[in-house]
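Colleague: mind looking at a prediction? Sequence and model below.
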Amino acid sequence: MTEQQYEVKSEQNKIRIDKLLAEINPDTSRSQVQTWINQDSVTVNERMVKANYKCQTGDIVKWTIPETKPAEINPENIALDIVYEDSDVIVVNKPKGMVVHPSAGHSGGTLVNALLYHCQDLSGINGIERPGIVHRIDKDTSGLIVAAKNDQAHESLAVQLAAKDVERKYEAIVHGVIEHENGLIDAPIARDPKDRQKMGIVDNGKSAVTHFKVIKRYEQFTHVECRLETGRTHQIRVHMKYIGFPLVGDPKYGPRKTLGKNGQALHARVLGFTHPRTNEWLHFEKEAPKEFRDLLNQIEKMY
């Protein structure tokens, strides 16, 4: 455990201490910060405070993040739609509704649990909580994802992702009619400072680039293809909302009145990368699931 320190700036005067620490620690929720405070892991000017303490300019905030012991992840006999597999990598068509790796509230039933049962050997670069996981797709996004079976493969895939050499194309259904045939969205993404449960377009966020093109227009909807240059959390969902065309069924970024009941209409259809050992280019494509196609048929019949 290491102690960290921060001096409150003038523009942060009267901000609640739990909100301040959640902003300083972007990967930590406000409720987790409140747990730190309740565990006496946070001080202001060397004194314990409550979560509702309002900071003053110049306050010295110190906090120690308690060590947490990763939970053991158990292999689970869950059926997988395996598209490709060899001794280095495995490509899976993840179903909608499946979480990629264990996290708070999702200790089992994840892709990692299934992979551990099927593969036994997965890369250890991301630790015991995310073995083999090189990139992620959201729980309610279906489609192609690759996992690494050893560290060499993991490192190669990570380098390709960083260099934007991995091909990733998605299908989505959005609200509204996009008039132009294609476009590019270049807008930085970070956790939304007004809502810690969401991501948003933030000036000092991480670079995020999405290309899109129209597949088919409907009277009030558009079927689009999105190609990722970067892979930020919720990138397509945030970017399409940003330009005024939120995804159908998206409970977090879409309108209240929408179609579908099981999350965003988004499918990772295409995945391509250079094989870590053979240097062969591998290209995979998987049709959107029935639920996605049924939504398109429903929209087709509406008009």
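Modeller: Done, it's in.
Colleague: C-alpha only now, for contacts and for neighbours.
Modeller: Fine.
Colleague: for stretch 227-238, how far is the first residue from the last?
Modeller: Using C-alpha to C-alpha, to the nearest Å, one end of stretch 227-238 lies 14 Å from the other.
Colleague: report the buried residues of that stretch.
Modeller: Using 16 or more other C-alpha atoms under 10 Å as the burial criterion, the residues of stretch 227-238 that qualify are Arg227, Leu228, Glu229, Thr230, Gly231, Arg232, Thr233, His234, Gln235, Ile236, Arg237, Val238.
Colleague: against that first model, consider the following:
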Amino acid sequence: MKPFQLTYTAEAPNLLREALGEWGISKRTLASVKYGGGQILVNGTEVTVRHALEKGDAVTVIFPNEEHGKGLVAEEGDLKIVYEDAALLIVEKPPFQNTIPSREHPFGSLANIVAKHFNDHGIPSTLHIATRLDRDTSGLVCIAKNRHIHHMISLQQQEKKMKRRYEALVHGLIDKDEFTITAPIGRKNTSIIEREVREGGQFAETEVRVLQRLEGYSHIILQLNTGRTHQIRVHMTHIGYPLLGDDLYGGKRDLLGRQALHCSKLELIHPVSGDPLFFSSSLNKDMQSLV
């Protein structure tokens, strides 16, 4: 399996260690390159990070091959690929599928199926899922193909350069057309699963826009400005409009057998080329039938 590698051009004299940091190579990634079988080449010659770069030097970082965790079983399954290259894999996750295995659902997860895809195509990577979705939530998922790419995407998330938009169906007719929910979220004292809006919780912000008002429920678009666990579900329940089918947070299952939530748009900057990427996904049939 050919390892993933990237080549950079030094734009000015610099210490190699400093240049690598400016190019987004984290200390953790650098350690994995140094001790995990990777290499750093300058103009084709292996060097250490103390090497002094000259303007125009070609720096190639060869990242070590990664292995799946021992507990992850590669499985056959349907995989709807939206986009794939040497760095990224964007897929659509159906409802009723875990993103990663759990005690209750150790097999059949998106991670199990992606592991098989990686094995079949000689991709030497463990799974770096950058945007997880709850089991019942459908839609777009971003997967990085190595530790460095995952780090670069995480930086984009921290700097709010990655945008995720969701569509949801919520109980009730929302009167405002557009608004922002800013309310801290923390773990509920009486549960290891549930979250709630609470004093001392983590800052959380969700932008909401109403698409249409239907018979007893509203079809909305949500923009996440933070990425807290169950953020949309908790915020919408907090303001009195729980998601259809979300019985954990007060929704009813008379119209839908799962929480009515779908990641419909994903925007990010390609971590290698710097090009903007835009992906979209249509609603699943169960939600589409209600709108």
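Modeller: Thanks, I have the structure now. Fair warning: this is a prediction, and the values are worked out from it, not measured in the lab.
Colleague: between the buried residues of stretch 227-238 of structure 1, which sits nearest Gly249 of structure 1?
Modeller: The closest of these to Gly249 of structure 1 turns out to be Arg237 (C-alpha to C-alpha; 10.7 Å).
Colleague: list the contacts for the residue nearest the centre of structure 1?
Modeller: In structure 1, the centroid-proximal residue (C-alpha atoms, centre = their mean) is Thr233; its distance is 3.3 Å. Shown in contact with Thr233 of structure 1 (C-alpha atoms under 8 Å, 6 or more residues apart in numbering): Met199.
Colleague: and the aligned partner of it in structure 2, how far from Leu89 of structure 2?
Modeller: By TM-score structural alignment, Thr233 of structure 1 lines up with Thr229 in structure 2. Separation of Thr229 of structure 2 from Leu89 of structure 2 (C-alpha to C-alpha): 23 Å.
Colleague: Asp120 of structure 2 too?
Modeller: Per C-alpha to C-alpha, Asp120 of structure 2 is found 15 Å from Leu89 of structure 2.
Colleague: same question, Tyr217 of structure 2
Modeller: 34 Å.
Colleague: between these two, which one's more packed in?
Modeller: Taking other C-alpha atoms under 10 Å, Tyr217 of structure 2 and Leu89 do not tie; Tyr217 has more neighbours (20 against 17).
Colleague: can you map out the helices along structure 2?
Modeller: For structure 2, the helices defined by DSSP state H occupy 16-22, 27-35, 110-120, 147-158, 231-238, 285-288.
Colleague: deepest in the core, which of these is it.
Modeller: Highest mean neighbour count of the helices of structure 2: helix 231-238, a mean of 22 (counted as mean count of other C-alpha atoms under 10 Å).
Colleague: which residues does it contact?
Modeller: By C-alpha under 8 Å, 6+ apart, the residues outside helix 231-238 of structure 2 that reach it are 170, 181, 183, 185, 195-197, 204, 206, 222, 224, 242-243, 246, 249-250.
Colleague: ok, now with 7 Å
Modeller: Applying C-alpha atoms under 7 Å, 6 or more residues apart in numbering, the contact partners of helix 231-238 of structure 2 are Ile181, Arg195, Glu196, Val197, Pro242, Leu243, Tyr249.
Colleague: give the aligned equivalent of the first one in structure 1.
Modeller: For Ile181 of structure 2, the equivalent position in structure 1 is taken to be Ile185, counting by TM-score structural alignment.
Colleague: pull the number of nearby residues for the residue nearest to that match when sequence neighbours are not counted.
Modeller: Using C-alpha to C-alpha, 6 or more residues apart in numbering and skipping residues adjacent in sequence, the residue nearest Ile185 of structure 1 is Thr210, 5.1 Å away. By other C-alpha under 10 Å, 20 other residues sit near Thr210 of structure 1.
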